[in-house]
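Student: Sharing a model prediction with you, sequence too.
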Amino acid sequence: MNDDKPFYQHHVFFCMNVRDGKDARQSCGNCGSEKAQKHAKKRIKELGLSGEGKVRINQAGCLDRCEEGPVLVVYPEGTWYTYVDTQDIDDIIDTHLVGGKVVERLKI
């Protein structure tokens, strides 16, 4: 591996935090983040974009932005997104991860 390049071109973290209780604040895990993360992981594999030097889709604990969520963050850029459904996830994949452009309508 070349030490000058990151291990992954893009590393995507989906907040999966779940808060319970009647007084609990909103949490990404209660807003469909598991379904979205699994969809992204499957789609990246189907596109042949997974693996070293490519794209990694990960689960994360609380990213502390649940009120804006559900949320994900793309590194190394540090671009934060919110989303509603798998169409939004596809837009992030197609536009940002493949096309290299930020999806302004979903950016936090």
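Tutor: Structure received.

Student: Please count neighbours and contacts with C-alpha atoms only from this point.
Tutor: OK.

Student: if I look at A36, how far off is D90?
Tutor: Using C-alpha to C-alpha, to the nearest Å, A36 is found at 10 Å from D90.

Student: So between those two, which is more surrounded?
Tutor: Counted by other C-alpha atoms under 10 Å, A36 and D90 do not tie: A36 has more neighbours, with 22 against 17.

Student: wait, that one sits on I89?
Tutor: Yes - the pair A36 / I89 is scored as a contact, 6.9 Å apart, by C-alpha atoms under 8 Å.

Student: try it against this one:
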Amino acid sequence: MSDSLYYKKHVFFCMNERDDGRPCCADRGAQAAQEHAKRRIKQLDQNGEGKVRINKAGCLDRCDQGPVLVVYPQGTWYTFVDQSDIDEIIDVDLLGGGIVERLKV
């Protein structure tokens, strides 16, 4: 894939943990959400080269708006509450090419 992106979409979930009392994504279900997204993308056979990659990230410096994830290459930032929000991001953005406006941050 030398002339194109290796992944059609690359998703980074903030997994930051803080111990100073400030908000952090880890305390707001980021791990479970990332695992759900990874599992669902695999079930849909949308993982791998030319498709979708779901990754964990360290601090993305937006924990006050979190939990957060960012989708590249377009750079769309989302927040989420539960698995249905993750499913909507998968269906509308990752697979459908749209934007989930209600979840954008």
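Tutor: The structure has been received and is ready for your questions. Note that the structure is a prediction, hence the values are computed from the model and not measured.

Student: any common contacting residues for A36 and D90 of structure 1?
Tutor: When C-alpha atoms under 8 Å, 6 or more residues apart in numbering defines a contact, no residue borders A36 of structure 1 and D90 alike.

Student: Run through the strands of structure 1 in chain order.
Tutor: 10-15, 55-60, 71-75, 79-82 (DSSP state E).

Student: Rebuild those as a markdown table, extending it with mean neighbour count.
Tutor: Listed next are these as a markdown table, based on neighbours: other C-alpha atoms under 10 Å:
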| stretch | mean neighbour count |
| --- | --- |
| strand 10-15 | 23 |
| strand 55-60 | 19 |
| strand 71-75 | 23 |
| strand 79-82 | 20 |
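
Student: quick one: the lengthiest helix in structure 2 aligns where in structure 1?
Tutor: As assigned by DSSP state H, the longest helix anywhere in structure 2 is helix 30-43. Under TM-score structural alignment, the counterpart of helix 30-43 of structure 2 in structure 1 spans residues 33-46.

Student: Residues touching the matching stretch, excluding its own?
Tutor: Contacts of stretch 33-46 of structure 1 (C-alpha under 8 Å, 6+ apart): 14-16, 50, 55-59, 70-71, 85-86, 89-90, 93.

Student: who touches the equivalent of V68 of structure 2 over in structure 1 in this structure?
Tutor: In structure 1, the residue matched to V68 of structure 2 (TM-score structural alignment) is V71. Going by C-alpha under 8 Å, 6+ apart, V71 of structure 1 touches F14, C15, C28, S33, R65, W80, Y81, T82, Y83.
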